[in-house]
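Trainee: okay, sequence plus prediction incoming.
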Amino acid sequence: MVPVSFAFPFCGDEFVLTKSRALFWPRENALLVADLHLEKASFFARHGQLLPPYDSRETLERLATALRETGARRVYTLGDNFHDSDGSRRLEPYAEGMLAALTRATDWVWITGNHDPAMEAKSGGTIAEELEVAGMVLRHMAKKGETRPELSGHFHPRVQVKIHHRHIRRPCAVVSHNGDESCGRMILPAFGALTGGMNAADPAILKALQPASAIDAVVPAGKRLARFPLWRG
């Protein structure tokens, strides 16, 4: 199971950020992942840039591991599930079988993103543009000015810190707080094996989470969850 030291309060509930970059929501028994970008390598191959064609397998294997570790029975993917809307048609048989097994074993919802707005659920699951679950809005990209609790992806945030003369970059969640820090919004790290990252303190991320009184980067570090201040109002 995921270490309880990775749990943290958010909007009156408890969430767990796993080392694999998934977010576990115990009360809903749900696993949330953002920006899988499945079939990114095959997309680039079609455009002349050859990459090892195993990114989808690796991503799905990590997702299967996260499901085993958390025991989650629901999965919500927060957009850019495939690198393009035709990605589901390019899955090789082994990866397609892995994905079909995962969608059969869980209550699986695909939330579409800017990369895959017209994707098909060829391997199972249902599709939505956005969703509200237990008062929490699930969408691909944080909506500026949103005052409801929100979980999103899109930005692939990474925290950059200097520790003992070493520069370290790690995928992270970015969490905003309002007033008494009882609630806010959260941007998940990219889960996919073949995804880059944006500085969590980039103005585009900070702007997307306004209004807020504080914004932090949250990342598993060793046996605990570390927080790094990014912005204070």
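Mentor: Received it, and whenever you're ready, just let me know what you need.
Trainee: CA only for contacts and neighbour counts going forward, please
Mentor: Will do.
Trainee: helices of the protein, start to end?
Mentor: Using DSSP state H, the helices found in the chain span residues 40-46, 55-70, 87-90, 93-105, 203-208.
Trainee: what about those helices, which gets the closest to His165?
Mentor: For His165, the closest of the helices of the chain is helix 203-208, at 25.4 Å, according to Cα to Cα.
Trainee: remind me what that closest one packs against, helices and strands.
Mentor: Helix 203-208 is packed against no helix or strand, with contacts defined by 3 or more Cα pairs under 8 Å, 6 or more residues apart in numbering; DSSP states H and E.
Trainee: off-centre distance for that helix?
Mentor: Mean-position distance between helix 203-208 and its chain equals 17 Å (Cα atoms, centre = their mean, to the nearest Å).
Trainee: show me the contacts for Arg68.
Mentor: Arg68 makes contact with Met1, according to Cα atoms under 8 Å, 6 or more residues apart in numbering.
Trainee: residue contacts, the closest residue to Leu38 other than its chain neighbours?
Mentor: Using Cα to Cα, 6 or more residues apart in numbering and skipping the chain neighbours, the partner closest in space to Leu38 is Phe82 (4.3 Å). Counting by Cα under 8 Å, 6+ apart, Phe82 makes contact with 35-40, 88, 115-116, 119.
Trainee: next, the one to line up against it:
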Amino acid sequence: MSAELSRLRNGVPSREGYGTSWTWEQERLELLPEKALWRPEGRELLIADLHLGKAEVFQAHGIPLPSDGDRGTLNPLLDLCARVKPKTLIILGDLVHGPLGLTHSLRETLKALPELTGCAINLVGGNHDRPCQLVGMPQHPSYQLGQLWLSHEPEHPPDHSSQKACLLNICGHIHPVATLSYGGDRLRLPCFAYDATEERMLIPSFGELTGGYECGQLDRKWLVAEGTIVPWQNPESRARKGRLVR
């Protein structure tokens, strides 16, 4: 194992955090302050939008970013996997940022990722992953897990699904954030966002070098702030009806 992989495995600081339990139909999920979803029934850990190699892609276009951004994404992931010990890590797309970012070092790290995380890995291919050849990590299409429909971009289950009305779409791609304003102060935070009309949960981007997009006036949001989850509901959406949210 290379020195870089050893640092990734052994140089991970301890982190503490408390998740928030949320129930949709028969599915119980834990919203984690590490910007991940935990499905305890099958011990699946869901994350999205790591965008590894993004600094190198920017460097190739003349934008000087430091090359250690991936460590700020991978170390928290390894720490989280060591803490919750998932059976399967499900990455909902955009594991990498593009072919120009796939350095030899990153390819070696990705090949070792199942060993480093201690679990199987399912990658739902995202729009940034599709042009990339990721050796040892095949890209899967969207699929059903229990009452969940897992995808990268927001989408509906296939029309031929007999359970279409009973599936919750869990997806990434949007990098949802919420902006809180008070007087002249503004605070922009990553968030989980639930849309009761579409039966969809957007999860925040896991990567350190990723931006965010306002996710609109959805029914429910959970802000990620200071290592904790803060439930927050837009005043405009409180009268809207959705499925049971706790």
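Mentor: It's in. Predicted, not measured: the structure shown is a model, and the values here were computed from it.
Trainee: out of the contacts of Phe82 of structure 1, which comes closest to Asp216 of structure 1?
Mentor: So of the contacts of Phe82 of structure 1, ranked by how close each gets to Asp216 of structure 1 (Cα to Cα), first place is Asp35, at 20.3 Å.
Trainee: any idea what the closest one aligns with in structure 2?
Mentor: The alignment partner of Asp35 of structure 1 in structure 2, by TM-score structural alignment, is Asp49.
Trainee: re earlier: against His37 of structure 1, how distant is the residue nearest to Leu38 of structure 1?
Mentor: 4 Å (Cα to Cα, to the nearest Å).
Trainee: find the nearest non-adjacent residue to the spatially most central residue of structure 1, please.
Mentor: Nearest to the geometric centre of structure 1 sits Ala34, at 2.6 Å (Cα atoms, centre = their mean). The shortest distance from Ala34 of structure 1 to any non-neighbouring residue, by Cα to Cα, 6+ apart, is to Leu78 (4.6 Å).
Trainee: how much does the lengthiest strand in structure 2 stray from structure 1?
Mentor: Longest strand of structure 2, by residue count under DSSP state E: strand 185-195. By mean Cα distance after the TM-score superposition for structure 1, the fitted strand 185-195 of structure 2 averages 1.4 Å away from its aligned residues in structure 1.
Trainee: now tell me what touches that strand from outside.
Mentor: Under Cα under 8 Å, 6+ apart, the answer for strand 185-195 of structure 2 is 31, 35, 175-181, 200-205, 212, 215, 218-225.
Trainee: pull the number of nearby residues for Gly87 of structure 1.
Mentor: Gly87 of structure 1 sits with 20 neighbouring residues when counted by other Cα atoms under 10 Å.
Trainee: surely it and Phe44 touch.
Mentor: No - applying Cα atoms under 8 Å, one finds Gly87 of structure 1 not in contact with Phe44, separated by 11.3 Å.
Trainee: which residue in structure 1 lines up with Glu208 of structure 2?
Mentor: Superposed on structure 1 with TM-score structural alignment, Glu208 of structure 2 falls opposite Ala193.
Trainee: how about the contacts made by that match?
Mentor: Residues in contact with Ala193 of structure 1 (Cα under 8 Å, 6+ apart) are 36, 55-56, 58-59.
Trainee: would you format the helices of structure 1 as a markdown table with distance to Pro26 of structure 1 included?
Mentor: Formatted as a markdown table, the helices of structure 1 follow (distance: least, Cα to Cα, whole Å):
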| stretch | distance to Pro26 of structure 1 |
| --- | --- |
| helix 40-46 | 31 |
| helix 55-70 | 8 |
| helix 87-90 | 29 |
| helix 93-105 | 18 |
| helix 203-208 | 27 |
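Trainee: between those helices, which one is nearest to Phe228 of structure 1?
Mentor: helix 203-208 (13.8 Å).
Trainee: still on that earlier bit, now, of the contacts of strand 185-195 of structure 2, which are buried?
Mentor: Buried by 16 or more other Cα atoms under 10 Å: 31, 35, 175-178, 200-205, 212, 215, 218-224, out of the contacts of strand 185-195 of structure 2.
Trainee: can you report how many residues neighbour Thr197 of structure 2?
Mentor: 12.
Trainee: what's the burial count for Asn114 of structure 1?
Mentor: Neighbour count of Asn114 of structure 1, defined by other Cα under 10 Å: 15.
Trainee: map it across to structure 2 for me.
Mentor: Alignment note (TM-score structural alignment): Asn114 of structure 1 maps to Asn127 of structure 2.
Trainee: then Lys162 of structure 1?
Mentor: Checking TM-score structural alignment: Lys162 of structure 1 goes with Ser181.
Trainee: mind checking how far its match is from Leu187 of structure 2?
Mentor: 6 Å.
Trainee: check Glu226 of structure 2 too.
Mentor: Taken as Cα to Cα, the span from Glu226 of structure 2 to Leu187 of structure 2 is 12 Å.
Trainee: and for Gly136 of structure 2?
Mentor: Taken as Cα to Cα, the span from Gly136 of structure 2 to Leu187 of structure 2 is 40 Å.
Trainee: and those two? Which one has more around it.
Mentor: Gly136 (12 against 9).
Trainee: not counting sequence-adjacent ones, nearest residue to that one?
Mentor: Computed as Cα to Cα, 6+ apart, the closest residue to Gly136 of structure 2 that is not its neighbour in sequence is Lys111, at 6.0 Å.
Trainee: tell me how many other residues crowd Glu92 of structure 1.
Mentor: Residues near Glu92 of structure 1, counting by other Cα under 10 Å: 15.
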